[in-house]
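[1] Got a predicted structure here, sequence first:
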Amino acid sequence: MSLFERLFQLQQHGTTVRTELLAGVTTFLTMSYIVFVNPEILGTTGMDAGAVFVATCLAAALGSVVMALAANFPVGMAPGMGLNAFFAFTVVGAAGLPWQQALAAVFISGLVFLVLSLTGVRAWLVSGIPASLRSAIVAGIGLFLAIIALQKSGVIIGNEDTLVALGPLNTAPPLLALGGFLLIAILEARRVRGAILIGILAVTASGWALGDLQYHGLVSLPPSLAPTFLQLDLPGLLHHNGGAPIAVLLQVVLVFVLVEVFDA
């Protein structure tokens, strides 16, 4: 009996090492976009993008290893879109919390989510919500992310009368974004593996060819985690704006928990 068979009971699950390797590579190609997007979004809060990049990679590696060795379940875990956008543009951007205090809110919400999961409350809560509402919440998060992407790429811009308007579509950034989206959609429709990553690489190469990106080499030492490591400010969160911990917990932490519940 091979090591893989002893660890993962492949025959019992009706699969082979080759099948799992192909599935793993496909999953990696589909998920790896978050390695580029997460630092870009969280970097808008003042967090060091290099440190966020390394943290994203480490979190994905740790989560996936736990799913493999502890749960024996073929699911890749990584930071996802949704909470990072809410963190950056709502908690830090709109509410005005420093990113260190926002990290403390994430930490508290993680503890609450862990308790809800261990006690079974999370499953009870989700099962009590109609399927249509669960789908609507996921779709709402998707629309929230879509409008952020359109704004960041310059496809839409602010307008005092209509809130949003079309941006200058004769410039490179919106054209690259729309072209990349169209390419990904076509590849996904044709069931091409790694469609998202192919789209990212194609747009990146096009941006480099147009001079919008600068090439600084392929391999380098990873950036330091020091700028963000253990920088959460729990005392600051509990005394934000002169001391309103209950309001902060209700407005920020509980929203984090709810989004985590529905994402899970």
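    Sure, I can see it. Numbers count the residues shown, from 1 in each chain.
[2] Only C-alpha atoms from now on, for both contacts and neighbour counts.
    OK.
[3] Now do the contacts for the most centrally placed residue in the chain.
    The geometric centre of the chain, computed from its C-alpha atoms, lies nearest to residue 80 (CA atoms, centre = their mean), at 2.5 Å. For residue 80, the contacting residues are residue 34, taking CA atoms under 8 Å, 6 or more residues apart in numbering as the criterion.
[4] Is it part of a helix or strand, or is it coil?
    On the three-state scheme (DSSP: H, G, I helix; E, B strand; the rest coil), residue 80 is labelled coil.
[5] mind checking how far it is from residue 100?
    Computed as CA to CA, to the nearest Å, the residue 80 to residue 100 distance reads 20 Å.
[6] can you give me the strands for this structure?
    Counting by DSSP state E, the chain has these strands, from start to end: 156-159, 163-166.
[7] and of those, who's closest to residue 9?
    Each of the strands of the chain was checked against residue 9 via CA to CA, and the shortest separation belongs to strand 156-159, namely 50.5 Å.
[8] buried sites along the closest one?
    Along strand 156-159, the positions that meet the burial threshold by neighbour count (16 or more other CA atoms under 10 Å) are residue 156.
[9] got the contact list for it?
    Contacts of strand 156-159 from elsewhere in the structure, counted by CA under 8 Å, 6+ apart, are 150, 151, 164, 165, 166, 167.
[10] What subset of the residues you listed is buried?
    Among the contacts of strand 156-159, the ones that count as buried by 16+ other CA under 10 Å are 150, 151, 167.
[11] How about residue 69: what's its closest non-neighbour residue?
    Closest residue to residue 69 apart from its sequence neighbours, by CA to CA, 6 or more residues apart in numbering: residue 7 at 7.5 Å.
[12] what's the answer for residue 87, then?
    By the measure of CA to CA, 6+ apart, the closest residue to residue 87 outside its immediate chain neighbours is residue 102, 7.1 Å from it.
[13] likewise residue 137?
    According to CA to CA, 6+ apart, the nearest residue to residue 137 is residue 262 (7.7 Å).
[14] ok, second structure coming up, stack it against the first:
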Amino acid sequence: MSSQGASNVSFLEKQFKLKEHNTDVKTEVLAGITTFMTMAYILAVNPSILSESGMDWGGVFTATALSAVIACVMMAFMANYPFALAPGMGLNAYFTYTVVFGMGKSWQFALTAVLLEGIIFILLSFFNVREAIFNSIPFNLKKAVSVGIGLFIALIGLINAEIVSTGKTMVVDGVNVLNEGGLIITLGNLKSATPILAIIGIIITGFLLAKKVKGALFFGILITTVVGIPMGVTQLPQGALFSLPPSLKEVAFKLEWTNIFSWEMLIVVFSFLFVDVFDTIGTLIGVSSKANMLDENGQLPKVKEALLADAIGTTAGALLGTSTVTTFVESSAGVAEGGRTGLTTLTTAGMFALALVFAPIFGMVPGAATAPALILVGLFMMSPIKEIDLDDFTEAIPAFLTIVMMPFAYSIAEGIVFGMVSYVVLKVITGKHKDVSPVMYVLALLFIAKIIFM
């Protein structure tokens, strides 16, 4: 090894304490690439979802990659953990389908909410409030939020794939009437190319997952995209496949300050914050437990730094032009490959930076190719249902309402509202009020007030 190479290894050893964590440079780098492969689908899916709100696809692509780079670098150097970050699934769906479509707000309004959430997140991380909020929310509701978001994401994937179709009319006594209360879901035309390609994609990705192929979601998208070429679904890019990253000018710093003190902004910011809190902390606990990083008290030693890295990523992402950045559960793939330090995350950051020059390739990926990833990520998020107490109905009913109201109301926020309010009410009327934390009482009253007065 050259003196320069030895110097680099020495720097990495000193910075990331590789020997102390029983790992080496090669293991960490391979783990980082593996993590990237399992979460790279976000580069195609996130611009696809946010562009539906009216945002520029190319700008969101660049913002997605850059925010992932920033957040991963922060995690690597501040916390030295192998946890990768990027704009999160579920949160981007809430951005587009609830805030923009459901509430009729502009995407600039939604970006402003993400920025405010990130700033609040930073403050909560500094003052350890985030952990206190986490501890006040019932275990079963935490798990139910993940499951509900999984169903919501899967529904979006099925719609994007045209496997199911939605309409604003319903049949009453043989007559089509306007259904102003929500969406009617029916089976799509499975003879057309788009749903056929999506079903093929589900089978391909499912096969890769069953065979435990690293990067199954990513490779599933790539293979499905190629299969879509002769089917006429995938449109090949015009011009070079490699180029400078798309400009951020259409999405960066596009904020809307006129409604920041409105009740709707408060609800949206809280919803972003709530989902991000439990998604991030749940991921940190799950992945660190798998890597045996928790101490004898079940605590993660540098959880504050990890949460702060997440918060900085969200704030930077909002300014660049993307939805909430969060810690990815796919980090567990890198941990399974032996990743134990921030060098794994730094490698993932490098891969996201490299991906910036491949924008034309990601732009050719059709919705039918990314839909299988959405549907199967929904499956991944369903696993906490096994941990929900279904025998105690004061726990099971709120959890159930949280889960089903997210896809049925087409809103993550409404699922949270139904779950929290029903939890407090059921606990109080059954004499189990001691199970309810003061924070839960406050939140439930706020949600009830919203229903009554808005």
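    Yep, that arrived. The structure displayed is predicted, hence computed values, not measured ones.
[15] To which residue of structure 2 is the residue nearest to residue 137 of structure 1 aligned?
    Taking TM-score structural alignment as the alignment basis, one finds that residue 262 of structure 1 is matched in structure 2 by residue 278.
[16] so its match sits right up against residue 141, yeah?
    No: contact between residue 278 of structure 2 and residue 141 fails when scored by CA atoms under 8 Å: they sit 10.0 Å apart.
[17] The residue nearest to the centre of structure 1 maps to what in structure 2?
    Across the two structures, residue 80 of structure 1 finds its equivalent in residue 88 of structure 2, going by TM-score structural alignment.
[18] re earlier: the residue nearest to residue 137 of structure 1 and residue 8 of structure 1, how far apart?
    When CA to CA is applied, the distance between residue 262 of structure 1 and residue 8 of structure 1 equals 29 Å.
[19] With neighbour numbers in mind, choose between those two.
    The neighbour comparison of residue 262 of structure 1 against residue 8 (other CA atoms under 10 Å) goes to residue 8, with 17 against 14.
[20] got the contact list for the more buried one?
    If you count contacts by CA under 8 Å, 6+ apart, residue 8 of structure 1 has them with residue 72.
[21] how close does it get to residue 14 of structure 1?
    For residue 8 of structure 1, the distance to residue 14 of structure 1 (CA to CA) stands at 11 Å.
[22] quick one on the thing from earlier: I'd like the strands of structure 1 laid out as JSON lines, including distance to residue 109 of structure 1.
    Below are those laid out as JSON lines (distance: least, CA to CA, whole Å):
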{"stretch": "strand 156-159", "distance to residue 109 of structure 1": "33"}
{"stretch": "strand 163-166", "distance to residue 109 of structure 1": "32"}
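[23] Mind checking these for the one nearest to residue 88 of structure 1?
    strand 156-159 (18.6 Å).
[24] Not counting sequence-adjacent ones, nearest residue to residue 68 of structure 2?
    Residue 68 of structure 2's closest residue in space is residue 86 (CA to CA, 6+ apart), at 4.3 Å.
[25] Structure 1: which residue goes with residue 232 of structure 2?
    Using TM-score structural alignment as the criterion, residue 232 of structure 2 maps onto residue 211 of structure 1.
[26] residues contacting the counterpart of residue 13 of structure 2 in structure 1?
    For residue 13 of structure 2, the aligned position in structure 1 is occupied by residue 5, per TM-score structural alignment. With contacts taken as CA under 8 Å, 6+ apart, residue 5 of structure 1 has the following neighbours: residue 11.
[27] mind redoing it with 10 Å?
    Neighbour list for residue 5 of structure 1: 11, 12, 16, 17 [criterion: CA atoms under 10 Å, 6 or more residues apart in numbering].
[28] Quick check: the counterpart of residue 112 of structure 1 in structure 2 vs residue 215 of structure 2, distance?
    With TM-score structural alignment as the criterion, the equivalent of residue 112 of structure 1 in structure 2 is residue 120. Counting by CA to CA, the separation of residue 120 of structure 2 from residue 215 of structure 2 is 34 Å.
[29] What of residue 56 of structure 2?
    Using CA to CA, one obtains 27 Å as the distance from residue 56 of structure 2 to residue 215 of structure 2.
[30] again, but for residue 74 of structure 2
    Taking CA to CA, one finds residue 74 of structure 2 at 24 Å from residue 215 of structure 2.
[31] So the two - more neighbours on which side?
    Taking residue 74 of structure 2 and residue 215 together and counting by other CA under 10 Å, residue 74 has the greater number of neighbours (26 against 22).
[32] what do we get in structure 1 for the more buried one?
    Residue 74 of structure 2 maps onto residue 66 in structure 1, with residues paired by TM-score structural alignment.
[33] who wins for proximity to residue 222 of structure 1 among the strands of structure 1?
    Proximity to residue 222 of structure 1, assessed across the strands of structure 1 by CA to CA, is greatest for strand 156-159 (34.3 Å).
[34] any idea how far the closest one is from the chain center?
    Its chain's C-alpha centre and that of strand 156-159 of structure 1 lie 25 Å apart, by CA atoms, centre = their mean, to the nearest Å.
[35] Burial check on the equivalent of residue 22 of structure 1 over in structure 2, number of neighbours?
    Taking TM-score structural alignment as the alignment basis, one finds that residue 22 of structure 1 is matched in structure 2 by residue 30. The burial count assigned to residue 30 of structure 2 is 18, neighbours taken as other CA under 10 Å.
[36] Residue 85 of structure 1 and residue 79 touch, don't they?
    No: counting by CA atoms under 10 Å, residue 85 of structure 1 does not reach residue 79; the two are 11.3 Å apart.
[37] quick one, which of these two is more surrounded?
    Ranked by neighbour count (other CA under 10 Å), residue 85 of structure 1 and residue 79 place residue 85 first, with 20 against 17.
[38] so what's that one closest to, chain neighbours aside?
    Distances taken as CA to CA, 6+ apart place residue 41 nearest to residue 85 of structure 1, at 6.6 Å, with adjacent residues excluded.
[39] ok, so what distance separates that neighbour from residue 47 of structure 1?
    Using CA to CA, residue 41 of structure 1 is found at 10 Å from residue 47 of structure 1.
[40] again with residue 153 of structure 1
    Here the criterion is CA to CA. By it, residue 153 of structure 1 lies 21 Å from residue 47 of structure 1.
[41] ditto for residue 147 of structure 1
    22 Å.
[42] Stretch 32-41 of structure 1 aligns to what range in structure 2?
    Stretch 32-41 of structure 1 covers residues 40-49 of structure 2 once aligned (TM-score structural alignment).
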